[in-house]
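K.L.:
Sequence and predicted structure below; questions after.
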Amino acid sequence: MLAACSPEPTTAPEASATPTPPVAAKRPYEVVAPHGAKRQDEYYWLRDDSRQNPEMLQYLEAENRYADAVLAPQQALRDTLYAELTGRIQQDDSTVPYRKSGYWHYTRYEAGQEYPIHARRKDAIDAPEEVLLDVNALAAGKGFYRIGAFELSPDQTLLAYSDDTVGRLQYRIHIKDLSTGDMLPDVIDGAAPDILWAKDQKRVFYIENDPVTLLSTRVKQHVLGTDPSTDTVVYEETDKSYYLSLYQTTSEAFLCVHLESTVSTEDRCTPAANPGAFEAMVPRERDFIYYADHLNGQWFLRTNWDAPNFRVVRAASSDVADRSQWQDVVAHDPKVFIGAMALFNGFLAVEARRDGLNQLRILPNDGESTPVAADEPAYFMELDVNAEPDTDWVRYRYASLATPNTVYELNVKTGERKQLKQDTILGGFERNNYVVERVWAPSRDGTTQIPVSLLYRKGFEKNGKAALFQYGYGSYGSNTEPVFNSTLLSLVDRGVVYAIAHVRGGQEMGRDWYEQGRLMLKVNTFNDFIDVTRYLVAQGYADKKRVAAMGRSAGGLLMGAITNMAPDDYRVIVTQVPFVDVVTTMLDESIPLTTNEFDEWGNPADPAFYEYMLSYSPYDQIEAKAYPSLYVGTGLWDSQVQYFEPAKYVARMRAKKADNNPLVFRVNMEAGHGGKSGRLQRFREASEYQAFMLTELGIKQ
């Protein structure tokens, strides 16, 4: 229950020689929980779901002008960084082609262009190119553009694709005739990105988004040539805690709806040749998670049933719902977390995470499991595109903080390995100039060791003088992998040590690592991050007064929490699209993601969860004390973390903080959760916050 009070003007000064930050009006607004608890939210008025309130827009624009003024002295450094960041990428690059249905598919970029070109060649890699989608042409004249998905019809003559022109994850589906290049009149609005074709090529399946909550609850069927308003619902989910997505099995025999909540999943499938009702493969249960795939008449399931760290089982089509008939393919191991799997004729490939590092295993049908080797102390492997199962070659990706993304093919019969491509890094990059290290930081509980991935320049000395840039996330069981990121080189080359804190709430150390960082144990995530910082400082990796931290989205919650909990440990904090108003958001079921995430954060309608969430919610815990320098970024059209969360956070922080450290709020008026859509535009954003961070760390060139 929300109650509004009378307005008061907002002060939004123009930029001047001595920048003065905007002052947002305070308007009493009471937020009442179902159990009667009340909180004042004096900046609630900044919320406008239409994004059209002139006063709100005026305030955001004033913040941008203030940011311009504060950051103006850093222009030269920003320009230098942008030149470095863009100077490392090979602008006319291309992905490794993969074969599917008689075509070689790939994506390429042209020099100076922001967006990719998706193309194919028939039969041979040197055949004439056919452009499927030139995203540069589609994005022309638009401030934001993103392709969600594109799917070819079974005979490869039609292309269905989804696009988003705002950044709010409300997609429009189009269908293109590849033989003529013409667009069909069929246009479907208000959809999720996923698309599936029936084998008859006359029907496509998609997910309808709710226009307000963006929840995806209905799967619909569209018949080509008919009015989308007459599309039929083929499946509707009534439980709003589930996300929906679509996939086709490896055998291409089934079309499936994957339903996923925090603690439960269900796969519902129908024959692709004759789609009917989407039937559950195994009925859902709380705390039961599985993903089903099909090949050669058998179903394979990755599941946590009797296996907290997951296992892979197989069953005949007639027995897939009968768990007593499941046979282990990859048995449960309490020290190994089983991730993604890929099915092939004759073998299975799985991602297996041990000691926080993702490794690949190959399991022949008639032999022993074989791990794929790595040579660095911190690295990342994952399955790449393996589009056709009838092959002896498995394709995978390898990278580390110092090794650029590399695509390999491994022959499971001979053991031969081919390097198909390694990303070219320009600008004088030399792999041997960098050191990757893996350390374990003790947590304050005295029993937990937190894995930390480090990157620094060769010749670095642990003398307690360096600057440290520490990154973290720690939510949803999502892992922060030690992968190559060329933008980090500009920091490391200036003597900064880069660290990833693999804190609880992720799944790096297995399912229990996630369980220890959610719901009523969420504070472990924040404590772990602070403990890593203090350990690295104590070990001489950094000067206590030269520590920077960064996180985005739920990682922005992490940043907001540590800003309140340990402000003296950080000189500067960068937070992008931060989830900082936990309680108000989780009380409002009209906001996208809220109902899906009660099992992640808790439902504040319960007094116990309410009080616990309130105890760490960054917006609610701001106090009249000194804080680090802050750079906060958001996108006006963000659907994941609405712009008004960071806007309110910045307004309250400005009103309460007792220091003169800069607080910059950058609002991208044309972007959503992922920031600007063009690849070069993203480097402009990175160069801005990097220049801010380096300046605050005492590095000004």
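P.N.:
Perfect, thanks for sending it.

K.L.:
make it CA atoms for all contacts and neighbour counts henceforth
P.N.:
Will do.

K.L.:
Look up how far His118 lies from the closest residue to Pro97 other than its chain neighbours.
P.N.:
Spatial nearest neighbour of Pro97, excluding adjacent residues (Cα to Cα, 6 or more residues apart in numbering): Tyr106 at 4.6 Å. For Tyr106, the distance to His118 (Cα to Cα, to the nearest Å) stands at 6 Å.

K.L.:
Check Thr213 too.
P.N.:
Using Cα to Cα, Thr213 is found at 32 Å from His118.

K.L.:
So these two - more neighbours on which side?
P.N.:
His118 (19 against 15; other Cα atoms under 10 Å).

K.L.:
ok, now which ones touch the more buried one?
P.N.:
105-108, 131-135 (Cα atoms under 8 Å, 6 or more residues apart in numbering).

K.L.:
what helices or strands is the host helix or strand of the residue nearest to Pro97 leaning on?
P.N.:
Counting by DSSP states H and E, the element that carries Tyr106 is strand 103-108. Counting contacts by 3 or more Cα pairs under 8 Å, 6 or more residues apart in numbering; DSSP states H and E, strand 103-108 packs against strand 98-100, strand 117-122.

K.L.:
And the helices in this protein, which stretches?
P.N.:
Here the chain has its helices, by DSSP state H, at 54-71, 75-87, 135-139, 489-492, 511-515, 523-538, 554-565, 582-587, 598-601, 607-616, 644-656, 679-696.

K.L.:
Please identify the most buried of these.
P.N.:
helix 554-565 (a mean of 25; mean count of other Cα atoms under 10 Å).

K.L.:
how distant is that helix from the center of its chain?
P.N.:
Once both centres are worked out by Cα atoms, centre = their mean, to the nearest Å, helix 554-565 turns out to sit 17 Å from its chain's centre.

K.L.:
alright, now check it against this:
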Amino acid sequence: MKTKSLLSISILIMILSCKNEQSMNLNSEAPQAKKIEKKLEIHGDVRVDNYYWLNDREDPEVIDYLNKENKYLDDNFDNRTKDFQNTLFEELKARIKEDDESVPYKYNGYWYITKFETGKDYPIYTRKKENLDAEEELIVDCNELAKGHSYFSLTGLNISPNNELAAFGIDTVSRRRYTLHIKNLKTGDMFSETIENTTGGSTWANDDKTLFYTKKDRETLRSDRIFKHKLGEDPSGDQLVYNETDETFLTYVYKTKSKKYIVIGSSTTLSDEYRILNADTPDGEFRLFTARERNLEHNISHYQDHFYVLTNKDGARNFKLMKTSENETAAENWEDVIPHRDEVLLQGIDIFSDYLVVSERKEGLNRIHIKPWSEDSEAYYIPFESETYTAYTTTNVEFDTDILRYSYTSLTTPPTVIDYNMTDRSSEIKKVSEVPDGKFDPENYDSKRVWANARDGKKVAISMVYRKGMEQNGKTPLLLYAYGSYGSTVSPSFRRNYFSLIDRGFIFAIAHIRGSQYLGREWYEDGKMFNKMNTFTDFVDCSKFLIDENYTSPEHHYALGGSAGGLLMAAVVN
């Protein structure tokens, strides 16, 4: 889907950026959708949608109209650019390594691997016992399960503590309503019981027979109920453990990295609540961690006899780290571990037996802070030099290790998996994602970060990548991408498909506009609700800056955004 979307975008941009502009003679008249007035009222406000009738995807008249749109596209666009489409398609395909596999990670005595094989569309999940020279054991081959289905998705692969059972969710409709399946890894047989209408995720208790899972509302798809299933029993009799009745919240269940607690979480945009249960006693009663409060965000991690709480409590806008005894978990018992800092956004933690690893963002850049539990050892940061990179911790499921696994990427560097020894500070590159087209060379490209002046005096960062030798003369085509919503930060990472544009002389740039958390929580809050206009004006001001600084021109400046970024595009062009 992503490749198809980028193919269409690339073709359109290439056509628009042609220097020898020519009018296109159209082969047919564009279809016109009829207008049928539909009044929609909410909170006393009436909105008229003349095209609401197109919402019914089963209506023969809707289908007929869409067929006409597709024919118009074929007659006036697709048929005229088939050679170019084929060239781009082959370029994009050549950058994908079809026979690929993940870096193995070890968990509970097994090394787990995800593989892709040439000519197959779906992953194959395998494992090896104790060491990587051991015989490979098949967990799930998604290609086999996908046979006979036009759509297939597997999620939530979850292994029991005794390593003998695997639970996972399958969706063959594309509605994200997964059916849970359980497989016996010793025999290779599937258990007869299946559980429908779930999120696909599940969590085993420590008894190897109790499985907690989340069900969805059939209409809204909100995850609203947690159930408990006993292996071998009829799922229709599964016990409802928790029902989230507040329609603004969704619920989920997981096990702490310490393996001691099953946790039920409930979350909405600005509030969280948790319930905990000892994983050794799955038939016990869940205990409330602390009562939900409006605007109190937090998540919890367990270590030894404490819970560590990442939270915005006490006005900690950029979040801070607190801890509390596992026996006294109410908010009034929380104590500061890492205080709030105005200039640093605290994003997450990874707990090891000897180290606390803190993920931060300062001045827009990711930082990984290594903090030994021992007071005799000093804390330090993993060094990064670029200003257009992304670094984050990845699969770190083992407690008793001094190896931290993290991923590094930049606008010119493919995703790289690194094992970092937190004791001697040495690094081992485990994998660099291959670009197998035989043409890509990172030495052919440059990237940098510049700052645009917003109209209210704020500085807005722009990350960009281009071929070396690019002349800043105002004649270069430039594609500016942004999102700017929900606190989601578009980090500067490697985007292999966009090199079809870059190799044809484009600059690809990302505007880190307000609505994201690029410069901390305030950056997000300054781009939402009554401050939403800042998201739009930031993008416009970034565009003006790039033109004024001769990176591009009004004639060759292009913009891209999807989903909430689509709202951004609609706003800036109007």
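P.N.:
All right, it came through fine. Just so it is clear, the model here is predicted, and its values are computed rather than measured.

K.L.:
before we move on, the earlier item: buried ones among the contacts of His118 of structure 1?
P.N.:
Listed as buried from the contacts of His118 of structure 1 are 105-108, 132-135; burial here means 16 or more other Cα atoms under 10 Å.

K.L.:
residues touching the corresponding residue of structure 1 for Glu343 of structure 2, list them.
P.N.:
Here Glu343 of structure 2 is matched to Lys335 in structure 1, going by TM-score structural alignment. Lys335 of structure 1 makes contacts with 309, 354-355, 510, as judged by Cα under 8 Å, 6+ apart.

K.L.:
If we use 10 Å, what do you get?
P.N.:
309, 352-356, 509-510 (Cα atoms under 10 Å, 6 or more residues apart in numbering).

K.L.:
Would you list the buried entries among the residues you listed?
P.N.:
Among the contacts of Lys335 of structure 1, those classed as buried by neighbour count (16+ other Cα under 10 Å) are 309, 352-354, 356, 509-510.

K.L.:
Structure 2: matching residues for the strand holding Tyr106 of structure 1?
P.N.:
Under TM-score structural alignment, the match for strand 103-108 of structure 1 is residues 110-115.

K.L.:
Same check on stretch 173-181 of structure 1?
P.N.:
The aligned range for stretch 173-181 of structure 1 is 180-188, by TM-score structural alignment.

K.L.:
can you pull the buried residues of the matching stretch?
P.N.:
Neighbour counts using 16+ other Cα under 10 Å place 180-183, 185 of stretch 180-188 of structure 2 among the buried residues.

K.L.:
now stretch 254-271 of structure 1
P.N.:
254-262, 264-271.

K.L.:
And the strands in the stretch 351-500 of structure 2, which stretches?
P.N.:
With DSSP state E, counting those that start in this stretch as the criterion, the stretch 351-500 of structure 2 has strands at 355-362, 365-372, 380-381, 389-393, 403-410, 416-421, 427-432, 445-453, 459-467, 478-481.

K.L.:
Could you identify which of those strands is most buried?
P.N.:
Mean neighbour count (mean count of other Cα under 10 Å) peaks for strand 478-481 among those, with a mean of 24.

K.L.:
which residue numbers in structure 2 go with stretch 350-357 of structure 1?
P.N.:
Under the alignment (TM-score structural alignment), stretch 350-357 of structure 1 falls on residues 358-365 in structure 2.

K.L.:
Can you get me the centre-to-centre distance for that stretch and its chain?
P.N.:
Centroid displacement of stretch 358-365 of structure 2 relative to its chain, using Cα atoms, centre = their mean, is 18 Å.

K.L.:
what residues does that stretch touch?
P.N.:
Applying Cα under 10 Å, 6+ apart, the contact partners of stretch 358-365 of structure 2 are 318, 321, 338, 342-351, 366-371, 381, 384, 386-393, 461, 489, 491-492, 512, 517-520.

K.L.:
Next one: whatever residue of structure 1 lines up with Phe212 of structure 2 from Val223 of structure 1, what distance?
P.N.:
Aligning on TM-score structural alignment places Phe212 of structure 2 opposite Phe205 in structure 1. Phe205 of structure 1 sits 9 Å away from Val223 of structure 1, going by Cα to Cα.

K.L.:
neighbour-wise, which of those two wins?
P.N.:
Shown here are Phe205 of structure 1 and Val223; by other Cα under 10 Å, Phe205 has more neighbours (21 against 16).

K.L.:
buried residues in the longest strand seen in structure 1?
P.N.:
The longest strand of structure 1 (DSSP state E) is strand 183-197. Using 16+ other Cα under 10 Å as the test for burial, strand 183-197 of structure 1 gives 186, 188-197.
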